[in-house]
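**Q** Give me a 3D structure for the following:
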Amino acid sequence: MHFYLLPLVSLLAIALFGSSVMGESSSDRESVVFNPNALLDNVDANLAFQSPFTNVPQLAVPLNDRHAMTLLGHAPRSRQMATANPQPRRNTQDTPSAGRVPNPDDPDSFGDEFMHGRRRRNRFQHPPVSFEHGVASGDPLESSVIIWTKITNRGPRSSPVVVQYEVSQDAQFRRQPVFRGTVLTSDDVDYVVKVDVKGLSPRTTYFYRFKSGDAVSPIAETKTLPRETDQVNELNLAIVTCSNMAHGWFHSYDRIAERKEVDVVVGLGDYIYEYDLKSYPSPIKALPATRNPVPAKNIVTLTDYRQRHAQYKTDKALQRMHAVKPFVAIWDDHEFADNTWNDGAPDHDPTRDGPFSQRKFAAARAFHEYMPIRPQNAKDDMYRVYRKFSFGTLADVILMDTRADGRDEQARGNRGTRRLISKDQEAWLYGNLEGSRAEWKVVAQQVLFAPVLQRILGWEIPLTSDTWMGYPAARDGLLNFVNQRRINNTLILTGDFHASYVSNLFADKSKYDKHTGHGSVMTEYVTPSTTSSTPMSDKRWKHKLAAPVLKWFNKGAQWVDLYRHGYVLQTYTRSKVTTRYMMVEDVKSYGGGREYLAAHMEQASGANRITSMEVKDD
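**A** Model prediction:
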């Protein structure tokens, strides 16, 4: 919230057939051994080539003829002819030679129709590359996790790049990796690599890295989730939102990276901002020009969104956090355009920017390419990122999408019937809440749920109508559902607001006691922005004037901070949730990363309200 594709093919080093692992010798680094059939059949092993949404397959990146020519230049003529008249894709378990299982250490096992680097002189040469955008992991499950990186290709721009990934339980990779694979990337997907590593063990720490030619990425760390039925005694989440590169240094990311206890980082959206510098300048003082938006304009096209994501991924604090913590992410409006709804945005001008549907697609594809998330399945042509993560029987983290999935325009049409989310998502949300067997039901979403002034003399305020208050049917529906079904221990994590705000939430105002909190059915924890300008433009004196107004209007308000930046730490146990609001000293200063505790609160199991709170600094 602001307060004021393309064709492709592949080329690929075969490192494993089925589940076997192939070793690598230093003498083989400059050449690539590959099986053309496997290349053509497994391009989408790099998830960046897949559609972000399995129900919209046309958004996938198809094979590119020019990369096919690169591949075919290293294949026998018979293979070139076969590819010129392609047959239906084969099952990837098919073996190249009938009755023989290929052995990477035995060139003859590939058969005459296949090329092996040690048998031919025209080996594929790696272009010079580097890993300048770091590495990341995300969407952990009990037996799989997404790993991500981006290649900087210093060779010909059109050249495809072969990338190997390795996964180990040894932080120094002194032992043989437990998984190793090879994928292709190219300019068709902005040289992004994204792999779903499967077959992992639950509740296990893994280390991973990427290689291409002589280039090796930093070694990174990730962790799988417990089984849904596992007894888990403690979960530690770090929650972040609203990181505008031009508004400050990402100190919160560094502090999270240093915290050994954090299991997962939850990103509530606004991971990037779409503005140019003039449209949303930094308050108080400007940052160095190196943090100015790239490209230097309001972004609209796929190339624009890719460049902006790539710029953010060069931030060293962001890289340090991603290298040690799995990331669970949803989008908000600024991954698209400010205050976007399902098919539009206030700042989008079709005559200037083109159809919003094209912009929405471009933003969604760039998000898919640059974030370590899995493709999701929805109905019809809907875009879906809502999904659930289970941490044993302790907590279910339910990620909603209150932006791109079925939202009607704010402050327009019939207020009583206006939809915030699609009917499918609403049914999915209610089903997961009612069906959860976890102690805690954690709804992670974008926009403010607590009451705010939304109408004056019958006129709707567009700014506050962007919140749940602007969609009363959705808001009342969720409160009443949780209340009537007696779904205890439901709490909401919120981003977007650029401020810290903790509230008890009640379905019936007349039955809520503001002094004791009795009558509350849920709680809400609004996360401060990482750097984005606060509602009070980062000024404490303005906060002192405005905070009492919010508390006066919201009977359930427990604590408000409208001027500082930071992140939230939450510790879940069987008996309580402990929440700590951690603030950083000065996002405008490179050396201002010291953190301190601003507020500490507890929510006892079964209470459905804040049961104790201590404000350290206001």
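**Q** make it CA atoms for all contacts and neighbour counts henceforth
**A** Fine.
**Q** Contact partners for the closest residue to Ala499 other than its chain neighbours?
**A** Nearest in space to Ala499, with sequence neighbours left out and distances taken as Cα to Cα, 6 or more residues apart in numbering, is Pro528 at 4.3 Å. Taking Cα atoms under 8 Å, 6 or more residues apart in numbering as the criterion, Pro528 is in contact with 240-242, 495, 497-500, 564-568.
**Q** residues contacting Asn432?
**A** Residues in contact with Asn432, defined by Cα under 8 Å, 6+ apart, are Ile398.
**Q** just how off-centre is the host helix or strand of it within its chain?
**A** Using DSSP states H and E, Asn432 falls within helix 423-435. A distance of 21 Å separates the centroid of the chain from that of helix 423-435, by Cα atoms, centre = their mean, to the nearest Å.
**Q** just stretch 501-509 next, same as before
**A** Taking Cα atoms, centre = their mean, one finds stretch 501-509 lying 28 Å from the centre of the chain it belongs to.
**Q** mind listing what's buried in it?
**A** With burial defined by 16 or more other Cα atoms under 10 Å, the residues of stretch 501-509 counted as buried are 501-507.
**Q** just stretch 177-193 next, same as before
**A** By neighbour count on 16+ other Cα under 10 Å, the buried set for stretch 177-193 is 177-186, 188-193.
**Q** compare with the first, here's sequence two:
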Amino acid sequence: MPRINRRHALALMTGTALTSACATPGEEAAQSATSESSDPAVFRHGVASGDPDASSVVIWTRITTLASEVDVTWSVYDDPEMESLVASGAAKATDETDYTLKVVVDALQPGQTYYYRFEAEGVRSRLGRTQTLPVGAVDQLGIALVSCSNYPFGFFNGYDAIARDPEIDFVLHTGDYIYEYGGPEGWGEETASVIGRPHDPPHEIITLADYRRRHAQYKSDAGSREMHAAHPLICCWDDHESANNPWTDGAQNHQPETEGSWAARRAASIQAYYEWMPIREPMPGRTRAQFWRSYIFGDLATLITLETRHTARGKQVDYAEWAPKLNTEADYAAFRRDVLGDPDRHMISPTELEDISVALSESVAKGQPWRVIGNQIPMARMPVPDVIGLGVLSTPLETSLEAHKRLAWLGKHGLPFYTDTWDGYPVAREAFYDLCKSNKAADLLVLTGDSHSFWANILHDKSGENMGIELGTAGITSPGDFVDSGFDAETAKALDQVFSDQLPEVTWTDNFHQGYVRVVLYPDSAKASYVAVSTVLSPIYNTRTIKAFDIQTDGKNLALRQA
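**A** You can find the predicted model right below:
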């Protein structure tokens, strides 16, 4: 088979964005993420599909009803005209799963496009499109890398653009699909008050009912519904699906004295995630928290998604706790060695490492050119440059921005930008690299979210050996850190530039835009296009490619160059 079957790939779907073409690289095209009439009231959260393999895929919907239970039928076709029925069945939607419904449709053909819909209470859902994974020869694979969709900060125009993008086969969401914040002081609420998108419920979410309600709100966004109806989803979670910066025994944004048990809150967040996302239940012997997967795309690629929050992660190092104790260079050296470098602070569990090892070794044995890692948080080394000594920032005053003071301190001592990323777990990162090298897989293509910025990074282990390329995506709506911290545009651009100029692993970065990364894999090369939306403050927007890189592979190493 030459590639994933795109038969009817841009076929008309009533009421969906698939009737319009996406802007090609370097062009702009006006788009509108508004299609309220395309989702009947019974199916107001649309349809979705995901977690595919070569012979099956999950299809999903949610029923809005006042009944205690609802009979639902589903149908799958291999043509958009719905003339060739492939599979069908019936199920019940109940309050036990918040009236969400997931069906694993099996006995499908590999590498094929399928169309599906649901019917309940005499109403039919919109038509969704999905795909199975290919087998055999595959000469092209298009992945949309997305992350960080925060409802109050804006409309999910990046999702809408992905629905229109003819080069996309699958969507990889690397986390922060929802955010837990809420209330008048919640992050983004100032913007929400202007554009009319406050969080629902209007408070920080803690209970199962809260998490369900928040997921429902996010899937009510028009752009979200378009993307899910157009492409199957492959996903992993990060922190905000539960609470900011969690580790195995707690989270930065969880206060047990007022918010109860962390274990109960985490269980509620995970249950809601499994209900509201088009993903399979865990295999026998595994828990829902063990949410890592691998996907095989014929002879072209294996994609491995990571879980780095709930099954192994040690508590993050808190700079605020340690700063008063660090007075001499010896103190800082000991801090780097003994605190950041504590070998007992893990990121990935032994069971997950075993599964990763198997997936990597099988990929290498098959001669696949690409080993892709779906990764939540930046992996590249990012010690903050000496922004004061380099003249990027002035010596901070008492009245300076807190971010200005923080960057000055970090840069003076060459400390990591953040300690919640892989930089805060350097021993765990080396353990992951060692595992990859032991499987002759030092040519990783790491696709990363979390940072709200675009990145193109070259990865190395502690000895300097090349480990591959990291592509990072900006947020769908979440703003870049330098902009969000209050720096003016000129200073924020200078900070972007100094990171790319001074850090060996950073080739390019941009924290000014929202959007996604289009990654197209070929047998001996890949192209990464950084697609930005012109605004998230209105559902009327343009798209353009602000940067593009070519990636070459020789079977052992990856090389990055600007396209």
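**Q** what's the helix holding Asn432 of the first structure aligned against in the second structure?
**A** Mapped onto the second structure with TM-score structural alignment as the criterion, helix 423-435 of the first structure occupies residues 350-362.
**Q** Not counting stretch 305-323 of the first structure itself, show me its contacts.
**A** Around stretch 305-323 of the first structure, the neighbours that count as contacts under Cα under 8 Å, 6+ apart are 132-137, 190, 219-222, 245, 250-251, 253-254, 256-257, 272, 274, 293-295, 299, 362-363, 366-367, 370.
**Q** Residue in the second structure paired with the residue nearest to Ala499 of the first structure?
**A** In the second structure, the residue paired with Pro528 of the first structure according to TM-score structural alignment is Ala474.
**Q** ok so, going back, give the buried residues for the helix holding Asn432 of the first structure.
**A** For helix 423-435 of the first structure, a neighbour-count test (16+ other Cα under 10 Å) marks 425-426, 428-429, 432-433 as buried.
**Q** quick check, nearest of the residues you listed to Phe336 of the first structure?
**A** Minimum distance to Phe336 of the first structure across the buried residues of helix 423-435 of the first structure is 19.8 Å, recorded for Gln425 (Cα to Cα).
**Q** Surely Val446 of the second structure is within a helix?
**A** No: the assignment for Val446 of the second structure is strand, going by DSSP: H, G, I helix; E, B strand; the rest coil, so no helix is present there.
**Q** contacting residues around it?
**A** Residues counted as contacts of Val446 of the second structure (Cα under 8 Å, 6+ apart) are 372-375, 468-471.
**Q** Just give the closest residue to the residue nearest to the spatial centre of the first structure, not the sequence neighbours.
**A** Nearest residue to the geometric centre of the first structure (Cα atoms, centre = their mean): Ala329, 2.9 Å. Nearest in space to Ala329 of the first structure, with sequence neighbours left out and distances taken as Cα to Cα, 6+ apart, is Gly267 at 4.6 Å.
**Q** Next up, identify which helix or strand whichever residue in the second structure pairs up with Val447 of the first structure is on.
**A** Residue mapping for Val447 of the first structure onto the second structure gives Ile377, with TM-score structural alignment as the criterion. No secondary structure element spans Ile377 of the second structure, as it lies outside all helices and strands (assigned by DSSP H and E).
**Q** how many other residues sit next to Ile377 of the second structure?
**A** Ile377 of the second structure is surrounded by 21 other residues when neighbours are defined as other Cα atoms under 10 Å.
**Q** all helices for the stretch 451-600 of the first structure, in order.
**A** Under the criterion DSSP state H, counting those that start in this stretch, helices of the stretch 451-600 of the first structure are mapped to 472-484, 540-553.
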